[in-house]
Each structure stands twice: as C-alpha cells, then as structure tokens.
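Q: Predicted model follows, preceded by the sequence.
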Amino acid sequence: MTVNRTTAYATTSGVAVHKQPGATALENRGPLPTAVVRDLRDRTGRSPRGLTFGAADLVVVTGLPGSGKSTLMRRAVRGTRIDSQDTRDRWDTRLAGVLPYTVYRPLVRLAHYAGLRRALRAGTAVVVHDCGTQAWVRGWLAREARRRGGTLHLLVLDVGADTALAGQRSRGRGVSRYAFLRHRRATRRLLRSVERGHLPRGCGSAVLLDRDAADALRRIGFAG
C-alpha cells in the first residue's frame, strides 16, 4: 500500500488506516473522516497553512535532529507545546558555562519528561517534540490519548541528512555522529513504515511534511 502524493485532498488524501471516532484530524479545508496518512510532500504552493486536531488529541512532531521540529513548533503551535529543546535551553542558561552538557543531560531529560507528565495530567491538548528514537514515549502518549478519549497523531518531518546537519550548524549545536546515525536509522524506519500505511502502535494518523510543507504551516491547533 502506498501514499498518493499528487491527488491528495481532504477526503481522499492518503491511506486509510483504522477508525478513530473520538478524534478526527482536520485540515483548513475540512474534516478528515477517518484516520489516514496525509502526505503533504512535493506540494509546493499547495500545502495547507493550518492543521487542527480534536480537543482531546495529542500530537507528536518527529524527525532528524536539525530538521526544524522546534522551529515549526515555536512558530505554529497554538496551545501547549512540550519541547525538549526548550528544557535544554533553560538548563544551559544555568550550567553551560560550568559543566559539559553530557554531565547534566540526564537531568534535562528528567525535567522534560516531568514537564510532559504535568501537561498530560492537566488534561489539555499537547504537541510534543520527539526525537524518533524513544518508542516508549509514543506508547505512553498513545495510552494517554485513549484514556482521555482522543487520538495520537504524528507529524513526521522528512528532511534529508545534509539539510538536518546544516540545521544543526546554523543553531550552533549538534549531536554526535553516532547519535545522528541512530536517529537517521530510526527516522528511515518510521518513514518507510508510514509510507506503507503502517503506523506505530497506538497512532491514529500521520502527516508527512517536507521542508516546504513545514515552512508553509502557520498554525497547529486543536478544536474547541
């Protein structure tokens, strides 16, 4: 099963996966009647400027380090966003001049997940930054979405390795070669699976974005 890149529109765009009656993703053009894979790549000039999800839904933004996840979230998310980069920035402000990041990285991760837990317990819709290698996080979010009667959705940034590495250089911060290759393998596996219409366990829909489609987005929000 493959994803149609050229004829995709609100009611015909992508691969039907399975029914999720509690939380249907919407595009500016109208509601999607079933959980689907939406492929917005290679749509220069025809990409939506906004995506709206159900009030009880959770959204995960995933892709390579440097692919633009944090930039997209800061620009477009309307509502609660939980971004590990924001957590690291707060800790860097206090400790970067004193300790190498590898020393306090476990504390950054702990603080990130603690902030995510608080946001989920508050019951609000949340957009979460995901590096793509922590499958247990998506499992946690899928369970939480089901508990609240919503759906977990994926936004997958399909950005090449060279572009992602350039993104790391532009922000003056990167990951090790080993870590990048690990992220690259995980992202490739996820993309191949989604393109075949096979979503990670617990996910109700996925939206595939290239750089142009991500740049076109100005709003990621929730109904209600």
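A: That came through, no problem. Numbers count the residues shown, from 1 in each chain.
Q: CA only for contacts and neighbour counts going forward, please
A: OK.
Q: residues contacting the most centrally placed residue in the chain?
A: By C-alpha atoms, centre = their mean, the mean C-alpha position of the chain lies nearest to residue 61, the distance being 0.8 Å. Contacts for residue 61 (C-alpha atoms under 8 Å, 6 or more residues apart in numbering) come out as 69, 127-130, 154-157.
Q: Contacts made by stretch 116-135 with the rest, please.
A: Under C-alpha under 8 Å, 6+ apart, the answer for stretch 116-135 is 55-65, 69-70, 73, 77, 79-84, 144, 148, 182-183, 186-187, 222.
Q: Mind checking which of the residues you listed are in helices?
A: Using DSSP state H, 69-70, 73, 84, 144, 182-183, 186-187 are the members of the contacts of stretch 116-135 that sit in helices.
Q: For the longest helix along the chain, list every residue counted as buried.
A: Taking DSSP H as the criterion, the chain has its longest helix at helix 101-121. For helix 101-121, the neighbour count (16 or more other C-alpha atoms under 10 Å) marks 108, 111-113, 115-116, 119-120 as buried.
Q: Following that helix in sequence, what is the next regular element?
A: Of the helices and strands lying after helix 101-121 in sequence (DSSP states H and E), the nearest is strand 126-130.
Q: Make sure residue 153 is indeed in a helix.
A: No. With DSSP: H, G, I helix; E, B strand; the rest coil as the criterion, residue 153 is strand rather than part of a helix.
Q: Could you measure from it over to residue 10?
A: 16 Å (C-alpha to C-alpha, to the nearest Å).
Q: for residue 217, same thing?
A: 16 Å.
Q: Between these two, point out the one with more neighbours.
A: Legend: neighbour count by other C-alpha atoms under 10 Å for residue 217 and residue 10, higher for residue 217 (19 against 16).
Q: try this one next to it:
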Amino acid sequence: MRVGTAVLSSALFFAPPTPTADLAGPPEPLPAAARAPRGGSAPRGEPARLDPAEPDPTRVPHLALPRRAFVVVGGVPGAGKSTLLHRLRVTSPRGVFSVRDPEDIRTRWERLLGGRRAYRVWRPLVYAEHYLRLLLALPGRKTIVLHDTATRGWARRLLSIIARLSRRPAILLWLNVSLEESLDGQRIRGRKVPEKTVQQHWRRWSRLRPRTEDGERGYVAVHTITRDIARRIVVEPATRRR
C-alpha cells in the first residue's frame, strides 16, 4: 500500500508512546550486527543477531550500524531507553548521530508550564514536536536513533515505511528488562507511569517478546539487549570500505 507523505506526517504527530511485558525466562543475550542486503528486510526465521552471551562482564559489546541507519530503540517505560540515548549523545563524536528523544522535549515543556497541567493534557504537544523533529532530520546524513516503545505493530510498520521512504536501513534495538527493573527505572527517573498504562504495556510486550527472535518485516535487523549491556554497549557507524 502506498502512503502519501502528508498522511504519514499527520499520523506521526499524534502517535502515542508505545508499551511492553513481563519476562519469565533468563535475560536475553546481546544479538549481533546485521548483514542484510541494503534496503532489504530480515527474512522470517533468520533475523540478523548479535553473537550469544557475553561471558566476560568487563568486555565492552559493540554494535556497528549501517550508514544513515534509522534505529528504533524500543522497550517498556523504565527500560532505560532515554539513559542509553543520553549516553550515546554524550559519548559519540559530533555529527554522527541524530538522537530523537521525547524526554528532552517533555522536560522543556514541564519547565515552561511549571507543573500547572497534568502531563496527559499536553502530551500530544510533546509527541507532535518529537515526530516533527524526526521528519526534519530524515534528509540529513546522520544516523537517526529514535526513542519509541515500539510495541504497537502499526507504529513499527509506520516507522519502517518512513525509513524506507527516506532510503535508510531500519533497525530495531529492544531493551529487554523484567517488570521489576522497569518499575525501578521509573522510580529512579521520578516519573511513574499509571498502573493501568503499565498493565497495557506489559500485555503487549508479553505477546510481542517471543516473536522478536523471528525478525521484523521492514527491518534489516532486530537486536535484543539487557539493561546491563545497554549500560556498556558501544554503538557506532560501520567503517567505510576503502
């Protein structure tokens, strides 16, 4: 189905944040860098992954990204997406990544409004600006790293279409945490998600999580990492061939 740019833009402006679910199994090992054909998608049953578990906790895992990649960092609230994006922004050379995080916009709006309105009232403003900034970054040469919980299927598909229209390889980077880790992350950042919203997030994530190993249509690679790996991982553009 062909979708006009205007329809995509308007849909993006009001796209809500996305959710996640509790895990019964052990933490997911770090998946590996994708080597899929340029512009293609990871075939079902053969997702591009990182190599299995890191036996040495002092070893620094690396993830090399294709040039001008479109990276969606997904996971439940409190998983550590903003923490990873902040570290990426601080530690990466200038001019390499365009980091798109709605938490930055929310913080600025909170200062402007001085807490006089509940977040649910002005949240559409945050995400309208968030996705507007994303659209403006698409023509550039930097690798885009986007914060989005990405547990809604329509949102992942829409983002993959946006990536394809801008001729960028789309990559999913999931942060896989337990419910306890998620709640702990919310407490640390001082922003607790309402209980009803948390339940919705985890219901979606519990259905989605087993399928992340099968790849995702429209994405050249799907990577799943734990919070511990997210604290240490080095994300960098792949070196050019001479």
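A: Great, that's in hand. Not measured: the values here are computed from a predicted model.
Q: Can you calculate the TM-score here?
A: TM-score for the superposed chains, counting by TM-score structural alignment, normalised by the length of structure 1: 0.77, backed by 202 aligned residues with a C-alpha RMSD of 2.9 Å.
Q: ok so, going back, most neighbours out of the contacts of residue 61 of structure 1, which is it?
A: Neighbour max across the contacts of residue 61 of structure 1 (other C-alpha under 10 Å) = residue 127, 27 neighbours.
Q: what's the matching residue for that residue over in structure 2?
A: Using TM-score structural alignment to pair residues, one finds that residue 127 of structure 1 aligns to residue 145 in structure 2.
Q: try residue 107 of structure 1
A: Using TM-score structural alignment, the equivalent of residue 107 of structure 1 in structure 2 is residue 125.
Q: In contact with its match, which residues?
A: No contacts exist for residue 125 of structure 2 under C-alpha under 8 Å, 6+ apart.
Q: For residue 192 of structure 2, see how far away it is.
A: Relative to residue 192 of structure 2, residue 125 of structure 2 is positioned 20 Å away (C-alpha to C-alpha).
Q: Residue 145 of structure 2 too?
A: 24 Å.
Q: secondary structure class for residue 19 of structure 1?
A: Per three-state DSSP, residue 19 of structure 1 ends up coil.
Q: Run a quick neighbour tally on it.
A: 14.
Q: That one and residue 141 of structure 1, how far apart?
A: Residue 19 of structure 1 is 18 Å from residue 141 of structure 1, where distance means C-alpha to C-alpha.
Q: just residue 189 of structure 1 next, same as before
A: Residue 189 of structure 1 sits at a distance of 20 Å from residue 141 of structure 1 (criterion: C-alpha to C-alpha).
Q: more crowded one of those two?
A: Neighbours were counted for residue 189 of structure 1 and for residue 141 using other C-alpha under 10 Å; residue 141 has more, 25 against 12.
Q: What is the equivalent residue in structure 2 for residue 82 of structure 1?
A: Superposed on structure 2 with TM-score structural alignment, residue 82 of structure 1 falls opposite residue 100.
Q: Mind telling me what residue 188 of structure 1 corresponds to in structure 2?
A: Match for residue 188 of structure 1 (TM-score structural alignment): residue 206.
Q: Excluding chain neighbours, what is closest to residue 37 of structure 2?
A: Nearest residue to residue 37 of structure 2 in three dimensions, chain neighbours excluded: residue 220, at 7.7 Å (C-alpha to C-alpha, 6 or more residues apart in numbering).
Q: OK, contacts around the equivalent of that neighbour over in structure 1?
A: In structure 1, the residue paired with residue 220 of structure 2 is residue 204, using TM-score structural alignment. Residues near residue 204 of structure 1 by C-alpha under 8 Å, 6+ apart: 17-20, 35-36, 151-153.
Q: Would you map the strands across structure 1?
A: Per DSSP state E, structure 1 carries strands over the ranges 15-16, 26-27, 30-31, 36-39, 50-53, 58-62, 80-82, 126-130, 152-157, 203-209, 219-222.
Q: quick one on the thing from earlier: counting neighbours, what do you get for the match of residue 82 of structure 1?
A: 21.
Q: Surely it and residue 129 touch.
A: No. If you go by C-alpha atoms under 8 Å, residue 100 of structure 2 and residue 129 don't touch, sitting 10.4 Å apart.
Q: Against residue 141 of structure 1, how distant is the residue in structure 1 sticking out farthest from the centre?
A: Relative to the centre of structure 1, the most outlying C-alpha is that of residue 98, 32.2 Å out, by C-alpha atoms, centre = their mean. For residue 98 of structure 1, the distance to residue 141 of structure 1 equals 35 Å [C-alpha to C-alpha].
Q: wait, what's in contact with the closest residue to residue 213 of structure 2 other than its chain neighbours?
A: Once flanking residues are discounted, residue 213 of structure 2 sits nearest to residue 47: 6.7 Å by C-alpha to C-alpha, 6+ apart. Residue 47 of structure 2 is in contact with 213-216, 221-222, counting by C-alpha under 8 Å, 6+ apart.
Q: For residue 221 of structure 2, see how far away residue 47 of structure 2 is.
A: Here residue 47 of structure 2 is placed at a distance of 6 Å from residue 221 of structure 2 (C-alpha to C-alpha).
Q: what touches both of those two?
A: residue 215.
Q: can you pull the contacts of residue 182 of structure 2?
A: So residue 182 of structure 2 contacts 76-79 (C-alpha under 8 Å, 6+ apart).
Q: That one -> structure 1?
A: By TM-score structural alignment, residue 182 of structure 2 lines up with residue 164.
Q: go on, residue 109 of structure 2?
A: So residue 109 of structure 2 corresponds to residue 91, using TM-score structural alignment.
Q: Its match touches residue 110, doesn't it?
A: No. Taking contacts as C-alpha under 8 Å, residue 91 of structure 1 lies outside contact range of residue 110: 11.6 Å.
Q: What does residue 164 of structure 2 correspond to in structure 1?
A: Under TM-score structural alignment, residue 164 of structure 2 pairs with residue 146 in structure 1.
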